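Participant: Please work out how this folds:
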Amino acid sequence: MKHSIRFEYESHFFLSHEPTFKEKEIWLVVHGYGQLAEFFVRKFKSFYSPERLFIAPEGTNYNYLEGFQGRVGANWMTKHERETAIANNHRLLDKLIGSFMEHYEEKPKVHVLGFSQGAATATRWASNWSGKIDTLVLWSGGFALDLNIEAANEAFAETEMFLVLGEKDDLITSESIQKQEELIRNLGKQVERLTFDGGHELDTEVLDKIINANK
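Facilitator: Presented below is the predicted three-dimensional model:
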């Protein structure tokens, strides 16, 4: 007989700088499968600013990237106990962003970027969060295929959305693109599509167009 129990859990996150709580904007950047937040947040280093706080949460599941030793990466879920992992991710991100927002007298804009597996995780959470998402960037990934369309329509009513893909990304298939296009049609929202000459990676020039457009 299967049972469940909740307990206090310690999770890690990394920041671009120690917050002053006078920042004008927050970027919540959600890494992909097999990455670590410590290194992922560094990819945004050229965009660090006293007025812009980057917060990089780390997936709560860990695995060796090859075999049974060596480099370790984090992930947001696997197919095993998937629904439990999704619920845990929502509680983690709610708690994390809430712990910062409560300290601001003037609320900053909130932008969310999800990379690869982190894109689906970001869309699930953002569509359920009680706050306003000003910008949602899905990079080398897309909307969660099980996204609640009705909830997402309401949550993203005033959200600017970007879908970014590398033209040489071997992990993105024509089938996955087709599914995303169908989901976007069902959402009925405008999504700006951007591409770059690269693979499954972040591109500085495209990041600059998105981040600095939201000053």
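Participant: alpha carbons only for contacts and neighbour counts from here, please
Facilitator: Fine.
Participant: ok, the spatially most central residue of the chain - contacts?
Facilitator: Per C-alpha atoms, centre = their mean, the C-alpha nearest to the average position across the chain is that of Gly114, at 2.7 Å. Listed by C-alpha atoms under 8 Å, 6 or more residues apart in numbering, the contact partners of Gly114 are 29-32, 120-123, 136-139, 141.
Participant: Check the offset of the lengthiest helix in the chain from the chain's centre.
Facilitator: Ordering each helix of the chain by length in residues (DSSP state H) puts helix 82-101 first. Computed by C-alpha atoms, centre = their mean, to the nearest Å, the chain-centroid distance of helix 82-101 equals 12 Å.
Participant: another one to check against the first:
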Amino acid sequence: MQTRDRLFLPRDSMNEYYLETTVSGCYLVESPPGSGPFPLLAGFHGYGQTAEDELELLRNIPGSDRWIRLPIEALHPFINAKGQPGSSWMTRRDRDRRIAENVRYVDAVIGRVMAEQPVDGRLVLHGFSQGAGMACRTAVLGCHPVVGVMLLGGDIPPEIADCSRMRAVHIGRGDRDRFYPQKRFEADVARLREAGIEPVVSQFRGGHGPTAEYFDAAGRFLNKIGRG
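Facilitator: As a prediction, this is how the structure comes out:
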């Protein structure tokens, strides 16, 4: 039985159980005008953010208006440091269990959108900060093949042994990003190259978040994928 990270010593008589239940996850769909079909751009927000935050980020990528934009909100809501509602993808507690649950959830969302919207079969994933890990897990562990992955300010999770299913990767970091250190960024670039992927690397002036320089680079990558 999987054990949790504990902050206390359990009594000898205490047993640990898990019960699966149903929770609701939110996602937004924004489609281009016309009948399509269109490529699909799914996005994963950062820690304490919402699907609306990720949608705003996706909207700022030049050329994304030719894609169905699908920001997906994490399943674990809370009030963030600004006193506003936000969500988290996971914590270190029950890590393996939460990864499996999140991947099943995202697979279900993408499957529904592909069934209900005029999607042409191309799927790109975008992840910011904590959402970068979910983009990687969805590409590698999920059931829907991708044509590309875009990572901003977040690392490739350590449990991913083979990155090759990510196909094409755009990876970005602000030069003053204290949450995503340069050494970790360089290690992720090396991991991708070891998997046979030559990533498009975007190092820009800024901190932990996108800038106009990042959006321009992301737009060029998305445009190239869209022509494929």
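Participant: care to give me the TM-score?
Facilitator: The TM-score (TM-score structural alignment, normalised by the length of the first structure) is 0.85; 207 aligned residues with a C-alpha RMSD of 2.4 Å.
Participant: Please report the distance of whatever residue of the second structure lines up with the residue nearest to the centre of the first structure from Trp89 of the second structure.
Facilitator: Taking TM-score structural alignment, the alignment pairs Gly114 of the first structure with Gly127 from the second structure. Taken as C-alpha to C-alpha, to the nearest Å, the spacing of Gly127 of the second structure relative to Trp89 of the second structure amounts to 12 Å.
Participant: Need the overlap of contacts for those two.
Facilitator: Counting by C-alpha under 8 Å, 6+ apart, the shared contacts of Gly127 of the second structure and Trp89 are Met134.
Participant: can you give me the helices for the second structure?
Facilitator: Counting by DSSP H, the helices of the second structure are 51-59, 95-116, 130-141, 182-194, 212-227.
Participant: which parts of the last one are buried?
Facilitator: Neighbour counts over helix 212-227 of the second structure (16 or more other C-alpha atoms under 10 Å) mark 214-219, 221-223, 225-226 as buried.
Participant: for the second structure, which strand is longest?
Facilitator: Determined from DSSP state E, the single longest strand within the second structure is strand 119-128.
Participant: Show me which of the contacts of Gly114 of the first structure is closest to Asp170 of the first structure.
Facilitator: When the contacts of Gly114 of the first structure are compared for distance to Asp170 of the first structure (C-alpha to C-alpha), Gly141 wins out at 12.0 Å.
Participant: mind checking what that closest one lines up with in the second structure?
Facilitator: Using TM-score structural alignment, the equivalent of Gly141 of the first structure in the second structure is Gly154.
Participant: Now do the same contact list for the residue nearest to its match when sequence neighbours are not counted.
Facilitator: By the measure of C-alpha to C-alpha, 6 or more residues apart in numbering, the closest residue to Gly154 of the second structure outside its immediate chain neighbours is Ser129, 4.2 Å from it. Taking C-alpha under 8 Å, 6+ apart, we find Ser129 of the second structure in contact with 45-47, 151-155, 208.
Participant: and the match of Gly141 of the first structure, how many neighbours?
Facilitator: Neighbour count for Gly154 of the second structure, taken as other C-alpha atoms under 10 Å: 26.
Participant: Tell me, how many residues neighbour the counterpart of Arg98 of the second structure in the first structure?
Facilitator: Using TM-score structural alignment, the equivalent of Arg98 of the second structure in the first structure is Ala85. Counted with other C-alpha under 10 Å, the neighbours of Ala85 of the first structure add up to 18.
Participant: hang on, Ala85 of the first structure packs against Trp76?
Facilitator: Yes: with contact defined as C-alpha atoms under 8 Å, Ala85 of the first structure reaches Trp76; the gap is 7.1 Å.
Participant: before we move on, back to that, and the longest helix of the first structure, what does it pack onto?
Facilitator: When contacts are defined as 3 or more C-alpha pairs under 8 Å, 6 or more residues apart in numbering; DSSP states H and E, helix 82-101 of the first structure packs onto helix 117-126.
Participant: Show me what the helix it packs on is packed against.
Facilitator: For helix 117-126 of the first structure, the packing partners by 3+ C-alpha pairs under 8 Å, 6+ apart are strand 25-30, helix 82-101, strand 109-115, strand 135-139.
Participant: who are the neighbours in contact with the nearest residue to Glu192 of the first structure once chain neighbours are set aside?
Facilitator: Setting aside the residues directly before and after it, Glu192 of the first structure is nearest to Phe162 in space (C-alpha to C-alpha, 6+ apart), at 4.7 Å. With contact set as C-alpha under 8 Å, 6+ apart, Phe162 of the first structure has these partners: 135-138, 191-194.
Participant: switch the cut-off to 10 Å
Facilitator: By C-alpha atoms under 10 Å, 6 or more residues apart in numbering, the contact list for Phe162 of the first structure reads 113, 135-139, 142, 190-194, 210.
Participant: Give the aligned equivalent of it in the second structure.
Facilitator: Per TM-score structural alignment, Phe162 of the first structure is aligned with His170.
Participant: I'd like the distance from that match to Ser88 of the second structure, if you could.
Facilitator: Taken as C-alpha to C-alpha, the span from His170 of the second structure to Ser88 of the second structure is 23 Å.
Participant: picking that back up, want to throw the contacts of Ser129 of the second structure into TSV with distance to Gly25 of the second structure?
Facilitator: Converted to TSV, the contacts of Ser129 of the second structure look like this (distance: C-alpha to C-alpha, whole Å):
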residue	distance to Gly25 of the second structure
His45	13
Gly46	16
Tyr47	16
Leu151	22
Leu152	23
Gly153	24
Gly154	22
Asp155	24
His208	26
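Participant: ok, of these, which one's closest to Glu20 of the second structure?
Facilitator: Using C-alpha to C-alpha, these come closest to Glu20 of the second structure at Tyr47, 24.1 Å.
Participant: Hmm, that closest one is touching Ala74, no?
Facilitator: Yes: using C-alpha atoms under 10 Å, Tyr47 of the second structure makes contact with Ala74 at a distance of 9.0 Å.
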